[in-house]
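Engineer: coordinates only, no sequence provided:
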């Protein structure tokens, strides 16, 4: 049983795909297949059921996965301890989202670039539900979440801050002249939003759902939403940090409506396993820098 075979097995088990595992490991698919077969031969057991074009772990494969996780964690810990003088290194796969990547992470990315140049941060854009799934499967090492819930089965997490939200419109929008707004007012106009699955979008949509309302127009990215709002196409509920510059310049205006719900920026990782030195370093520094950058009065 070779360590590299266990690494390949863990990746195939996480992705349930020989093809995708080969791509992520930079192997030929035939090499992945031969390594899994060699592992099965050495153990005398089938590790995957091949069902047409799909695979799944056998009971033996599920047992091996538990041992493989422990073995590889010990290998990583030993490597880090023995080679500690070289400093942190390797790749961290991080699930994130546009509002975090563009508006919260730059100081953290700059810190790692200058202080730990051997640590490569691989950022993967992902909706929160997909990030949670990828963390449980071991595809992501760490993930940022922006959600109302702060407890996640199978994961450990830390709340970095409550993320303030603001309802914005162009200065010339009809609602911009109102001193207060009701839900009926909000239902009468177009709402520009990110795709379904974004926590604050889903909560806002649920708030307006009980009576027929104008449809939510999905613009895909926050930058596209901001341009649509500034041109008068509709209103949008967004994290305050993403529109702070536009509000300061007068390109948008904050509407007099406060969301009856809260969402929290969080950092999460798979529960029940020891973080690698590099992952722990990322968690520690992200917590420090993002809490320092949190809006005054927001809980840390």
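Structural biologist: Structure received. For clarity, every value in this text was computed on a predicted model and none was experimentally measured.

Engineer: for the rest of this, base every contact and every neighbour count on C-alpha atoms.
Structural biologist: Fine.

Engineer: what comes up buried for the lengthiest helix in the chain?
Structural biologist: Assignment by DSSP state H gives helix 59-82 as the longest helix of the chain. By neighbour count on 16 or more other CA atoms under 10 Å, the buried set for helix 59-82 is 61, 64-65, 68-69, 72-73, 77, 80.

Engineer: so what does that helix touch, helix or strand wise?
Structural biologist: Helix 59-82 is packed against helix 3-15, with contacts defined by 3 or more CA pairs under 8 Å, 6 or more residues apart in numbering; DSSP states H and E.

Engineer: other residues contacting the helix it packs on?
Structural biologist: 18, 20-21, 25, 32, 35-36, 39, 56-57, 65, 68-69, 72, 137-139 (CA atoms under 8 Å, 6 or more residues apart in numbering).

Engineer: show me just the buried residues among these.
Structural biologist: Taking 16+ other CA under 10 Å as the criterion, what is buried in the contacts of helix 3-15 is 18, 21, 32, 35-36, 39, 56-57, 65, 68-69, 72, 137-139.

Engineer: closest one of those to residue 269?
Structural biologist: Closest approach to residue 269 among those (CA to CA): residue 138, at 9.1 Å.

Engineer: please enumerate the strands of the stretch 51-200 of the chain.
Structural biologist: Applying DSSP state E, counting those that start in this stretch to the stretch 51-200 of the chain gives strands spanning 54-57, 90-96, 119-125, 142-147, 155-162, 165-169, 191-193.

Engineer: what's the closest of those to residue 175?
Structural biologist: Proximity to residue 175, assessed across the strands of the stretch 51-200 of the chain by CA to CA, is greatest for strand 165-169 (7.7 Å).

Engineer: helices and strands around the closest one, which ones?
Structural biologist: So strand 165-169, by 3+ CA pairs under 8 Å, 6+ apart, packs with helix 222-230, strand 236-239, strand 253-254.

Engineer: take a look at this one as well, against the first:
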């Protein structure tokens, strides 16, 4: 089965329309229709329900879509990795959480690009669980995450980047006038907490409050998922400050939680997995920047403290 056919299938699934897909793929509609019919015949199932103006995936089509996406991602990744064996010009795929570490990553990419201008980057803004999944599937090379992380599966470098735990509340709420909020005061509030179990465990640990003694209304992958609940004062989000700094909301404010716990960050990549030369070079570049007390990032970090 050619990946070209999988790309055709995925484009139709994305647009739900054969003629629009044919136009974007720069092939004729009859040709595209024949290719999909051949694919369905070879699989022995119908992938699409055909309507007058739209095509929707069948249950088999939904399953096949997930597998096809993974196959195409891996093939594209393999082609990119091979392309940088002659000179440093491949693509480095990186997943990064929403936090202060994104500023660090941006600084590193800028410096690295100045040195290796032919290297390109694919950046994915996601939560920790999504980044772990992409790392494990091999569709990204590196993950920039907050601690704690599941270190057994990954190589890691501790980064000179910290963040703090805060409570996101509406600006007109009485809590917004406080300079800090005591951990014990969180007992009486409706809360939204991160989805990842390992992060939840970390929060319960420094709160010194069992989960069953908190009024947890919801969990969230990204802070942006819970903005409506916060603004409606249905619940308030425990989150890291950096998740809001890049996307400030005029209706919300962050109140630091009174805890000595500092959020640290790491760069991780899979153990026993062959990375491209460009990805390995980028890792070495990060190591040099982290270890060098006179690097631009280290000097900036000291000045900002």
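Structural biologist: Done, it's in. Fair warning: this is a prediction, and the values are worked out from it, not measured in the lab.

Engineer: next, the TM-score between them, please.
Structural biologist: TM-score for the superposed pair, counting by TM-score structural alignment, normalised by the length of the first structure: 0.56. Supporting figures: 228 aligned residues with a CA RMSD of 4.4 Å.

Engineer: export the strands of the stretch 51-200 of the first structure to JSON lines and tack on distance to residue 253 of the first structure?
Structural biologist: Output for the strands of the stretch 51-200 of the first structure, formatted as JSON lines (distance: least, CA to CA, whole Å):
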{"stretch": "strand 54-57", "distance to residue 253 of the first structure": "51"}
{"stretch": "strand 90-96", "distance to residue 253 of the first structure": "28"}
{"stretch": "strand 119-125", "distance to residue 253 of the first structure": "28"}
{"stretch": "strand 142-147", "distance to residue 253 of the first structure": "24"}
{"stretch": "strand 155-162", "distance to residue 253 of the first structure": "22"}
{"stretch": "strand 165-169", "distance to residue 253 of the first structure": "6"}
{"stretch": "strand 191-193", "distance to residue 253 of the first structure": "15"}
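
Engineer: how close does residue 111 of the second structure get to residue 240 of the second structure?
Structural biologist: 26 Å (CA to CA, to the nearest Å).

Engineer: compare the two (neighbour count), which wins?
Structural biologist: Between residue 111 of the second structure and residue 240, counted using other CA atoms under 10 Å, residue 240 has the larger neighbour count: 26 against 15.

Engineer: leaving out chain neighbours, which residue sits closest to that one?
Structural biologist: Distance criterion CA to CA, 6 or more residues apart in numbering; nearest residue to residue 240 of the second structure, sequence neighbours excluded, is residue 165 at 4.6 Å.

Engineer: list of residues touching stretch 74-86 of the first structure?
Structural biologist: 88, 276-277.

Engineer: so what's the nearest residue to residue 160 of the second structure once chain neighbours are set aside up against?
Structural biologist: Using CA to CA, 6+ apart and skipping residues adjacent in sequence, the residue nearest residue 160 of the second structure is residue 290, 6.7 Å away. For residue 290 of the second structure, the contact set (CA under 8 Å, 6+ apart) comprises 159-160, 298.

Engineer: which of those ranks first by neighbour count?
Structural biologist: Neighbour max across those (other CA under 10 Å) = residue 159, 20 neighbours.

Engineer: who touches the residue lying closest to residue 100 of the first structure once chain neighbours are set aside in this structure?
Structural biologist: Sequence neighbours aside, residue 144 is the residue nearest to residue 100 of the first structure in space, at 7.7 Å (criterion: CA to CA, 6+ apart). The contact partners of residue 144 of the first structure, by CA under 8 Å, 6+ apart, come to 94-97, 100, 128, 131, 265-268.

Engineer: which of those residues show up in the second structure as well?
Structural biologist: Here is what carries over to the second structure from the contacts of residue 144 of the first structure, by both residues aligned by TM-score structural alignment, their matches' CA atoms under 8 Å: 94-97, 265-268.

Engineer: tabulate those residues (a markdown table), appending distance to residue 148 of the first structure and neighbour count.
Structural biologist: Shown next, in a markdown table, are those (distance: CA to CA, whole Å; neighbours: other CA atoms under 10 Å):
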| residue | distance to residue 148 of the first structure | neighbour count |
| --- | --- | --- |
| 94 | 20 | 25 |
| 95 | 18 | 27 |
| 96 | 16 | 22 |
| 97 | 16 | 21 |
| 265 | 9 | 22 |
| 266 | 10 | 20 |
| 267 | 13 | 23 |
| 268 | 14 | 24 |
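
Engineer: list the contacts of the residue nearest the centre of the second structure.
Structural biologist: For the second structure, the residue nearest the mean C-alpha position is residue 126 (1.9 Å; CA atoms, centre = their mean). Contacts for residue 126 of the second structure (CA under 8 Å, 6+ apart) come out as 95-98, 222.

Engineer: and it, how far from residue 118 of the second structure?
Structural biologist: For residue 126 of the second structure, the distance to residue 118 of the second structure - CA to CA - is 26 Å.

Engineer: can you check residue 256 of the second structure too?
Structural biologist: Distance from residue 256 of the second structure to residue 118 of the second structure, by CA to CA: 42 Å.

Engineer: and the two? which has more neighbours close in?
Structural biologist: Taking neighbours as other CA under 10 Å, residue 256 of the second structure and residue 118 compare with residue 256 leading, 20 against 14.

Engineer: ok now the strand or helix carrying that one, how far from the chain's centre?
Structural biologist: Residue 256 of the second structure belongs to strand 252-258 when elements are defined using DSSP states H and E. Distance of strand 252-258 of the second structure from its chain centroid, counting by CA atoms, centre = their mean, to the nearest Å, is 24 Å.

Engineer: also stretch 5-24 of the first structure?
Structural biologist: 21 Å.

Engineer: buried residues in it, which are they?
Structural biologist: By neighbour count, with 16+ other CA under 10 Å as the criterion, the buried positions of stretch 5-24 of the first structure are 5-16, 18-19, 21-22.

Engineer: out of those residues, what pair is the most spread apart?
Structural biologist: Taking every pair in the buried residues of stretch 5-24 of the first structure and measuring CA to CA, the maximum separation is 16.7 Å, between 6 and 19.

Engineer: in this structure residue 49 of the first structure contacts residue 56, no?
Structural biologist: Yes: if you go by CA atoms under 8 Å, residue 49 of the first structure and residue 56 touch, sitting 5.3 Å apart.

Engineer: quick check: neighbours shared by the two?
Structural biologist: Contacts common to residue 49 of the first structure and residue 56, judged by CA under 8 Å, 6+ apart, are absent.

Engineer: residue 3 of the second structure against residue 72, yeah?
Structural biologist: Yes: taking contacts as CA under 8 Å, residue 3 of the second structure lies within contact range of residue 72: 6.4 Å.
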